[in-house]
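Trainee: dropping the sequence and predicted coords here.
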Amino acid sequence: MNIIGYMQRIGRALMLPVATLPAAAILMGIGYWLQSASGGDHPFASTLGGAGSAIIDNMSILFAAGVAYGLSKDKDGAAAMAGVVGFLVLTTLLSPHAVALIQGQPLAQVSPAFGKINNQFIGILCGVIAATLYNRFAQTELPAGLAFFSGKRLVPILVSLAMLVLALPLLVIWPWLFAGLISAGKQISSLGAVGAGLFGLINRLLIPIGLHHAFYPVFWFDVAGINDIPNFLGGARAIAEGRAIPGVTGMYQAGFFPIMMFGLPGAALAIFQSAKPENRAKVGALMATAALSSIFTGITEPLEFAFMFAAPPLYVLHAVLTGLSLYIAASMHWMAGFGFSAGFVDLLLSSQNPLATGWYMLLLQGLVFFGLYFAAFRWAIVRFNLQTPGREAEEVVPSAPASNDKTALAMAYLAVVGGATNLQQIDACITRLRLTVNDTAQIDEAQLKALGAAGVIKLDQQHIQIVLGPLAELIATEMKALLTVGESR
């Protein structure tokens, strides 16, 4: 598999542990609201906050389990268990006390890097190794005397041995690697609002190939010492522990709210008004659905893919405006955070967080960006005759499927992508159906859009992504079930 394809798989696998964050955000958000309403300590609020913190504080091991599960060839729980085993073994072997014993030196002389071995970067590393060993040895048969340890039972043993081997070079490499990650994090953080703006720009530019999933952990989690999302959700505790600074923590999140709740809906209105009169009803339904998804949940890909490839200059403009929004929010210290994405629900939940400074100003900023997006998109579409939905010479306007029958829709997608004979692997993230096929040339993009796909990305001759919005995982599950039934006949 090429490097892009493998990074795609890792990015997809990261979505499973990241999907636990909304639970933490809801629990902690409600806790902050109760705390604010009571005007002081509230037992139930503290309980909810503690429950949410339990998720945040254990993100490293969740990454190990989630990545191992997501990268395993058959999505088996044994792979996730192997990821957890690997993480526990490696972090124990490289704990400060263990390192002091191994190196034969006082605990005080052990590199402080080993005090931070329990982090998401190590979790991802353990998950990747566990999945690799699972995919290679899950079907291995041992001699009769050792038959009990054959197959999936063998994998945790092999992972433990692999961690023993890995711990040796990490005794030397980890302090240097950790110092490098922290240095990178400090350099980015030292750019302040400019760094936040660059993050927003690059984040959007990577979405077309899906590598934003591999990019954002550097800023949002504890990969390079920034850890913006967990620190923000930590609220008062994070402030007391010196992990968060009001007006600063959240700078890699806050600027997305004006874009997702206001800017992109403004773009949707411009695309609707720019469509040919005979196509406006169909385009209007598509844009309204995509805009509501962006406003309330922060899921933007169905809307972004409506113009990403049809009118690339608009997407570059969108990326620049996103960077500008993050820069403005960070420079003005208007902060809000999210557990899932920058939609209305997350803004409401985070509004009572002690770190949510001037969050209401993001709404005013959003109104400005609504007008900015609408005016800029409308002018560019008309001035350069860009082929946004409803303006194509031969109209192929994607629309929602007429039927709500997920099985029937999955059967239709199976047929359009070439059926079982062309499919090697079916996966999905939050918004994309990710397929590995024998030949992408067999796939009819027009038919996919007619079924309701917002966009189709052919990465190479074997890897394709179909943007379906929240339906993606449901359709992937139905497709797998249909193929399983077909094989059993």
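Mentor: Cool, the structure landed. Numbering: from 1, shown residues only.

Trainee: contacts, neighbours, all on C-alpha from now
Mentor: Will do.

Trainee: check the offset of stretch 201-220 from the chain's centre.
Mentor: Once both centres are worked out by CA atoms, centre = their mean, to the nearest Å, stretch 201-220 turns out to sit 9 Å from its chain's centre.

Trainee: check stretch 232-241 too.
Mentor: 23 Å.

Trainee: quick one: residues in contact with that stretch.
Mentor: Applying CA atoms under 8 Å, 6 or more residues apart in numbering, the contact partners of stretch 232-241 are 25, 28, 53, 231, 244-246, 249-250, 337-339, 350, 353-355.

Trainee: where do the helices sit along the stretch 151-300 of the chain?
Mentor: 154-190, 193-206, 212-215, 217-220, 228-233, 235-240, 256-258, 264-274, 280-297 (DSSP state H, counting those that start in this stretch).

Trainee: Serialize those helices to CSV and add fields for mean neighbour count.
Mentor: Below are the helices of the stretch 151-300 of the chain laid out as CSV (neighbours: other CA atoms under 10 Å):
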stretch, mean neighbour count
helix 154-190, 17
helix 193-206, 21
helix 212-215, 18
helix 217-220, 21
helix 228-233, 28
helix 235-240, 18
helix 256-258, 29
helix 264-274, 25
helix 280-297, 20
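
Trainee: after the helix or strand encompassing Pro313 comes which helix or strand?
Mentor: Using DSSP states H and E, Pro313 sits within helix 312-332. Sequence-wise, the next helix or strand downstream of helix 312-332 (DSSP H and E) is helix 344-350.

Trainee: alright, now check it against this:
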Amino acid sequence: MMQKVQRFGSAMFVPVLLFAFAGIVVGLCALFKNQQIMGTLASPDTFWSKSWFVIEEGGWTIFRQMPLLFAIGIPIALAKKAQARACLEALTTYLTFNYFVGAILTVWGDSFGVDMSQEVGGTSGLAEIAGIKTLDTNIFGAILISSIVVYLHNRYFDKKLPDFLGIFQGSSYVVILSFFVMIPLAIVMSYVWPIVQDGIASMQVFLKGSGALGVWIYTFLERILLPTGLHHFIYTPFVFGPAVVEGGIVTYWAQHLGDFSASNQPLKELFPEGGFALHGNSKIFAIPGIALAIYVTAKKEKKKIVAGLLIPITLTSVIAGITEPIEFTFLFISPLLFLIHALLAASMSTLMYMAGVVGNMGGGLIEVMTLNWIPLFGSHGLTYIYQFAIGLSFTAIYFFIFRFLIVKLNVATPGRETDNQAETKMYSKQEYRERKNGKQNEVAASAEAPDQAALCIEALGGKENISEITNCATRLRVSVNDHSKVKSDSEFRSLGAHGVVRNGNALQIIIGLSVPQVRERIEQQLDYK
């Protein structure tokens, strides 16, 4: 069950990968249209302002169509075969579902306590999806419908029908089945979801009223659940869904950047919900402190090697917000360090929130700068000075605590291994030399290494031992039939992986941002279609 939940969580991350660029575009447009920063050049009637308005509209594509993206994105990760056809089936069925809901509420809305004459948005509980006026189930509805379609797709896509019904095989058969499943589901959703909306409204009141305690609990869970893959379930409803604000924190923050910039009222008063999107600060301020502690505690003769390993992954964390390579390194070696990390990360976000820091800060430096600091520093600079001061203080706190624990507990972090602890390294010496010589040794790093996928399959025990394969942002998730046939962690590291998480027959191989290409190449050799 846990394995299935993990796969489901990773599937939700597929469309999220598109948000970074869109967020940067919207943030830069808000910056260049800000009259306080750009002066008269950004007046609404200028060619400059109008041009950036056009670009900004393109940047809003992702945020305005999030349910559609989730409906299409889920099959990419969860469909076991013919993912492209599964995406088409999911989109068709999701639109069908919304047409059903819209029609049901138009005819019997009073019976369900829904007034379809209201305008979409606000507190109406209604939304417009692909031109369909329907109940606002947000990304939850998209994920639910898409998951049902994937289940039907995996089970019935290959079903053989009599020859005279051959035209209804494959995707047509899945869509037909889904059509009839959607009718009762639409009825149930029309009844249940308004009740859920009332519950969400109550939760919003509770979380807003919980203040700093709510921020601490949220941030702690977001970090501590990272190894399980369940952290997606914590932050997704807040950041991209309606848990605390309509449309999610990301969308709401971007929509109101101009208003926040024009106001001298404290950001915490303008948007207190933004306290639930401060978890990116640990990626910017915590990881450098951890990396420095690992470096200074390394053996003298290994410091250069350790520096070569730590610098790129630290920059990746700070700039892009991808923390898994370094976090999983000390998680494998000492879970206690990871627990301390989660506690400190939650405390840092909470102190920042208490100091008035809120916003859209779930990613790395690029996201935080373009969506927060640059457009708002002119009117809220003191708030960000507090953020810098608290963040840098925690960099030092992380350094001293991690340095103390590494030495006190004799943790075998990179550069401290004994001869019989070689597997605790992030990379082997050979891999480091190859990296130094410019030879990237990631799994399936390029088309020039066509045998990498075959070697990875071999390390997993062969084709017949692989029952299922998918991925999230940086991890290859594999289900095997017999975990005893899977080779050692060092074997995967020799192929360029950063580490392996094992849970019975379920494995998570830490690859990095090239993991979609890795999965694609492996599936080609497994003859997946």
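Mentor: Happy to help now that I have it. Since the model is a prediction, treat every value here as computed from it, not as a measurement.

Trainee: give me the TM-score for this pair.
Mentor: Overlay of the two chains. TM-score (TM-score structural alignment, normalised by the length of the first structure): 0.89; 476 aligned residues with a CA RMSD of 2.7 Å.

Trainee: just the angle for the helix holding Pro313 of the first structure relative to helix 193-206, thanks.
Mentor: Helix 312-332 of the first structure and helix 193-206 are oriented at 150 degrees to each other (axes from the mean of the first three to the mean of the last three CA atoms, to 10 degrees).

Trainee: now helix 312-332 of the first structure, how far from the centre of its chain.
Mentor: 19 Å.

Trainee: residues touching the counterpart of Val218 of the first structure in the second structure, list them.
Mentor: Using TM-score structural alignment, the equivalent of Val218 of the first structure in the second structure is Pro237. Contact analysis of Pro237 of the second structure by CA under 8 Å, 6+ apart lists Ala243, Gly248.

Trainee: how does it look with 7 Å?
Mentor: Applying CA atoms under 7 Å, 6 or more residues apart in numbering to Pro237 of the second structure gives the contacts Ala243.

Trainee: ditto for Gly115 of the first structure
Mentor: The contact partners of Gly115 of the first structure, by CA under 7 Å, 6+ apart, come to Ser95, Pro96.

Trainee: from Ala65 of the first structure, how far off is it?
Mentor: Distance of Gly115 of the first structure to Ala65 of the first structure, computed by CA to CA, to the nearest Å: 21 Å.

Trainee: check the secondary structure at Gln465 of the first structure for me.
Mentor: strand (DSSP: H, G, I helix; E, B strand; the rest coil).

Trainee: what does Val478 of the second structure give?
Mentor: Three-state call for Val478 of the second structure (three-state DSSP): strand.

Trainee: the counterpart of it in the first structure: how many residues sit nearby?
Mentor: Per TM-score structural alignment, the equivalent position to Val478 of the second structure in the first structure is Leu435. Neighbour count of Leu435 of the first structure, defined by other CA atoms under 10 Å: 21.

Trainee: surely Leu435 of the first structure and Gln462 touch.
Mentor: No. Checked against CA atoms under 7 Å, the pair Leu435 of the first structure and Gln462 is beyond contact range at 8.0 Å.

Trainee: measure Asn422 of the first structure to Lys73 of the first structure for me?
Mentor: Taken as CA to CA, the span from Asn422 of the first structure to Lys73 of the first structure is 17 Å.

Trainee: and if you look at Gly234 of the first structure?
Mentor: Distance, Gly234 of the first structure to Lys73 of the first structure, using CA to CA: 35 Å.

Trainee: what does Lys282 of the first structure give?
Mentor: Using CA to CA, we find Lys282 of the first structure at a distance of 40 Å from Lys73 of the first structure.

Trainee: all strands of the stretch 351-489 of the first structure, in order?
Mentor: For the stretch 351-489 of the first structure, applying DSSP state E, counting those that start in this stretch gives strands covering 423-428, 432-437, 455-458, 463-467.
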